[in-house]
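>>> got a predicted structure plus its sequence, pasted below:
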Amino acid sequence: MEEASGPAAPAVPEPIRFSPKKDGLPKTFTYTLEKRVSGIVVDGRDEAAMPSPRCGSMPPLVDPEDFGAPPGQLIPINRSTPPSPADVYRCAGCVKAECQGPTGCTDFQWRDQSGGYLREILTSRVYSVARETPLERAPGISDAIGCNLYLKREDMQPVHSFKIRGAFNRMARLTPEQLKRGVICSSAGNHAQGVAMSAAHLGCSAVICMPTNSPEIKYQAVERLGGTVELVGESFYETAAHAVARGIAEGRTFINAYDDPYCIAGQGTAGAEILRQGDIDKMDYIFVAVGGGGLIAGIAAVVKALKPSIKIIGVEPTGANSMTQSLVRGERVTLSKVDAFADGVAIKLVGAEAFRLCRELLDGMLLEVFNETRSILEPAGAVAVAGALAFASRYRLRGKTLVAVTSGANMNFDRLRIVSELANVGSAETMLATALPDEPGSLLRLMDILSGNSGPLNITEFKYRYNMHSDGLARMLFSVGEAPGSKESRALMARAQAAGIRVQDVSDVELAQTHLRHMIAGLGGNVTYPERVGMLRKLLTPLSPRWTISLVHFRKTGNRSSTLMLGVQLKPEEMAEFLEATESLSGEFVFEPLLGRAKQVFDLFLEK
């Protein structure tokens, strides 16, 4: 594979793994395709060879672990398998005889017409409640990856999500009689708020069915917008089935979150804004997180109609890869389970109409790995950003223009820098392990050695525990903001080796990533500090080597300020001197000893 504007990539890509467990196929089936997308080639067999077993008229049940691919690798789409009857779009709960045929719903004939979606998107009525969100360049990330990355800030919608676009456009098309009877939907999050706000604007009643385990903060937000919340069902699908049945019984219109042509058209207005706000002639890729598929289907519909050279790429978490598996097989599938870490895109079955459009219009899919140990406030909002970074890294893009739609609600965008570092794209964080002589000043000495003459280290994680062994060495686990195996990380390790310190790169050890980081800690006090490069060293300088540091437990979060746990060995008579030392840091650091119940909890795990 080779990107025209960058250095050559490896000639043979890592294979995409396809290991069906329920289809009677071989235990391991390697699936790769011959496909060229803007100079990028994925080698392998013809897509017609892709098996697509049928399970009657219902989407087959699959495990998300049935399919995998390396982060950032483009997964082509199977367009050769004939459409399945289970993938024909019909309105939820529709019983019209004319809609039960092979062409599906007859109420939306425009969706199959040339320019149908383009017309509906450009004439959408979303701006009665939605706003045109900005397209912002992310300068730090852009400089780091050598491309121009722009963020479509859908977090800035009134309900902090793109969902308001589709919900309102669908409801704005209802007749006065339908509005009088009211609407109903099933949702545990952003769609619920979009429907409630739209109903308030249109003057109709809205019943929002939510699972019984929905957090109080979510249904209270819906109630504040004027929606009537009904908690019903232990799972989303039980809730949805109840909502459809109640809607039929009461004559309410069911507002689908993603599988409705007018909803898709409403979401597509985000794509129209991207083309209008950016330089359409220099735009190369648009990355969109995929849940049910409504957002990316709408964006693809307008972009491919107006500027087909722009590549539209969907991004899903590996544990919620329903659209990816569906597009690979050529038919929709139902996941047997989903990883709810990125719950905004954790959907078991994608929409039929969304799938049809994605199969026709998308240029490929990516799978993104989010490690549950990472501190990201709203992973769903970061999926597209992480996918764009993984893709740019894997294919060594340079000078390209990328757009990522930040679709998730409540994403703290001060954390985007950390998304770029911590999303598992294999490009920005090296985890290292070492052991040091357990003596005062050893930590600062290590930092000086590792940084050399290059300035303060960009430490993203630091975990140190006072010696509990008989060898006189203290164990340490820490991460730096350099790519594993990069020139910078190799130079750092060489400096340590030259000083007689053995440092191991454990970035590729999954157990270390998942578990070891939680095993190096202990009791200490809480320190709040501003997150800037060099702050850890600044904190330790007045304390070490005067006192023995028994514990450091620190993880970069991407917030303006954060906290770390610090343990210092003090004699009672040294407390006044210690407080005087910390006074010099009081302008930037806040020290809070563990007291009360917090101390009692930590005492349970403290070795006396």
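Now that the structure is in, tell me what you want to look at. Residues are numbered from 1 along each chain as shown.

>>> from here on, just use CA atoms for contacts and neighbour counts.
OK.

>>> let's verify the residue positioned nearest the centre of the chain: helix, strand, or coil?
The residue lying closest to the centre of the chain (Cα atoms, centre = their mean) is residue 383, at 2.6 Å. State at residue 383, reduced to three classes by DSSP: H, G, I helix; E, B strand; the rest coil: helix.

>>> right, and it touches residue 287 too?
No. The criterion here is Cα atoms under 8 Å, and residue 383 misses it with residue 287 at 9.1 Å.

>>> any residues in contact with both of these two?
Counting by Cα atoms under 8 Å, 6 or more residues apart in numbering, the residues touching both residue 383 and residue 287 are residue 315.

>>> OK, contacts around residue 225?
193, 196-197, 200.

>>> most neighbours, which of those residues?
When the contacts of residue 225 are compared by neighbour count (other Cα atoms under 10 Å), residue 196 ends up highest, at 32 neighbours.

>>> what about that one, which helix or strand?
If you go by DSSP states H and E, residue 196 is part of helix 190-202.

>>> first to last residue in stretch 425-445, what's the distance?
Using Cα to Cα, to the nearest Å, one end of stretch 425-445 lies 31 Å from the other.

>>> by contact count, what packs against the helix or strand following the helix holding residue 196?
The element immediately downstream of helix 190-202 (helix or strand, assigned by DSSP H and E) is strand 206-210. Judged by 3 or more Cα pairs under 8 Å, 6 or more residues apart in numbering; DSSP states H and E, the packing partners of strand 206-210 are strand 183-186, helix 190-202, strand 228-231, helix 236-250.

>>> try this one next to it:
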Amino acid sequence: MQNYLKRILTARVYDVAIESPLEYASSLSARTGNKILFKREDMQPVFSFKLRGAYNKMAQLSPEQLKRGVITASAGNHAQGVALSANKMGCKAIIVMPTTTPQVKIDAVKHFGQRAVEIVLHGSSYSDAYTHSLALEKQHGLTFVHPFDDPDVIAGQGTIGMEILRQHQAPIHAIFCAIGGGGLISGVAAYVKQVRPDIKVIGVQTSDSDAMARSLKSRKRVTLNDVGLFSDGTAVKLAGEETFRVCKHYVDEVILVDTDAVCAAIKDVFQDTRSILEPAGALAIAGAKLYAKREKLKGETLVTVCSGANMNFDRLRFVAERAEIGEKREAILAVTIPETPGSFRQFCALLGNRNITEFNYRYADPKAAQVFVGVQVKDPSETARLVATLEKHKLSTLDLTDNEMAKLHLRHLVGGRAPEAKDEIMFRFEFPERPGALMNFLNSMNHTWNISLFHYRNHGADYGRVLVGMQVPQKDKKALKTFLDTLGYPYWDESNNPAYKLFLG
């Protein structure tokens, strides 16, 4: 283990990597009552720490090995690190990637590798690509650059720990690192524990990709049958042999977090830095928040390694939807109310001045209405109080905040046809995004008209897009026109929209 201290101190990473800043997260620190610092590895040239280990490994190779070339298997940040390193050294590199790799990542490897890199697409998984890369290694006499299970790669990542202690010489309670195969935390822990053994080094994994956590608990390496892919940068079925040995010796504990907590952490970093991390890049922040809450910490310094920012743009909508739930600041409820005029207004009044994030309702039964609603809350205790209030007023309520099916699918599927909704008309409105806009709508509407459909989702704009179905008799058409004109909200009549007729009418 002493050998790692020398390896890290002499690691060659700064030909390509920067000494990333250690930044104070003012908003998150204020919210947690602790000093939270972000180690900004997302600011590296390849937007990830992986460049350090890849380059250091290749820098240790002999001229003959470099001339023959290197090979690796990766679908993500390590591939980009090897590509840039190969281009810098003028060394040929073959990078084997699964055929399922998104084009954006293939293009990034081509960009960083330029003419030095050959990309081989093989198999449908990382395991397929890895097996094929080993065959090519033997066939062409290449040197394999492992993503994490190599002492030189570990030493390269260990320079992050060296920088942290140099940049912040005051007391540190703990340093948090994401764990996939274990290269990052092994390097950081190997340095920190030999220089400042009083500092805790804590790993963070997602609960569906926890190979290292299970391995440390079992005292032997455990292979997972499947891994969750949301945090694709840490989706590893088997921790490395060397990284397991180092973690067993130096890592204090491994914390597990769920997808919602990771989404909340991505939002936390954005609020403090205006940068967007990938899920694996935000794991450390999610773990630090959970640890601080669990240990009831106040006034301590916690360092979190922001390990990467190679986020797929199409994931942002999912992250935004789940961030509030991850912070326990959104309650998802299923509420049964009487299917009578005025009951909808009474229900909204019971919600009070809370910000409604989502509202889904469709007429289905002449006696009872099922409403799917999202409400902003301060914490889980407020959710419990709200449920109790609704139940007290004879409105049966089910808390779906932790129901994965409801969060992923049900919220988008509430609706359907309502053949019994006589005289139904359909309008699309733009509500002002402010408290009281909905109650103003309900109070202005004729109390004898029944709402047969209501759909709203907060999209962060200054107005809310709302679809409303109302049962308005023919004799009330003039009153309807007066209502719409005096309401003052922009609206569109969608009663003849073919999509409405096909799916909702």
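Okay, I see it. No experiment lies behind these values; they were computed from the predicted model shown.

>>> can you pull the TM-score for these?
Once superposed, the chains reach a TM-score of 0.79 (TM-score structural alignment, normalised by the length of the second structure), with 469 aligned residues with a Cα RMSD of 4.0 Å.

>>> tell me which of the helices and strands packed on strand 206-210 of the first structure sits nearest to residue 221 of the first structure.
Go through these one by one with Cα to Cα and the one that ends up closest to residue 221 of the first structure is helix 190-202, at 7.2 Å.

>>> so that closest one aligns onto which residues of the second structure?
Aligning helix 190-202 of the first structure against the second structure (TM-score structural alignment) gives residues 77-89.

>>> so what's residue 467 of the second structure up against?
426-429, 453-456.

>>> now the helices and strands packed on strand 206-210 of the first structure as JSON lines including distance to residue 575 of the first structure?
Shown next, in JSON lines, are those (distance: least, Cα to Cα, whole Å):
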{"stretch": "strand 183-186", "distance to residue 575 of the first structure": "58"}
{"stretch": "helix 190-202", "distance to residue 575 of the first structure": "51"}
{"stretch": "strand 228-231", "distance to residue 575 of the first structure": "54"}
{"stretch": "helix 236-250", "distance to residue 575 of the first structure": "55"}
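
>>> buried deepest among the ones you listed, which one?
strand 183-186 (a mean of 28; mean count of other Cα atoms under 10 Å).

>>> what does that strand contact?
Under Cα under 8 Å, 6+ apart, the answer for strand 183-186 of the first structure is 192, 195, 199, 204-210, 236, 239-240, 243-244, 247, 252-257.

>>> would you double-check that residue 254 of the second structure falls in a helix?
No. Read with three-state DSSP, residue 254 of the second structure is strand and lies in no helix.

>>> that one -> the first structure?
Looks like residue 254 of the second structure aligns to residue 365 there (TM-score structural alignment).

>>> ok, now residue 242 of the second structure?
Using TM-score structural alignment, residue 242 of the second structure pairs with residue 353 in the first structure.

>>> is its match in a helix, a strand, or coil?
Residue 353 of the first structure - assigned by three-state DSSP - is helix.

>>> isn't it right up against residue 261?
Yes. With contact defined as Cα under 8 Å, residue 353 of the first structure reaches residue 261; the gap is 7.2 Å.

>>> who touches both of those two?
Contacts common to residue 353 of the first structure and residue 261, judged by Cα under 8 Å, 6+ apart, are absent.

>>> which one's more surrounded, the two?
Counted by other Cα under 10 Å, residue 353 of the first structure and residue 261 do not tie: residue 261 has more neighbours, with 25 against 22.

>>> how about the more buried one, what's its partner in the second structure?
Using TM-score structural alignment, residue 261 of the first structure pairs with residue 151 in the second structure.

>>> equivalent analysis for residue 317 of the first structure, please.
That one, residue 317 of the first structure, aligns with residue 206 by TM-score structural alignment.
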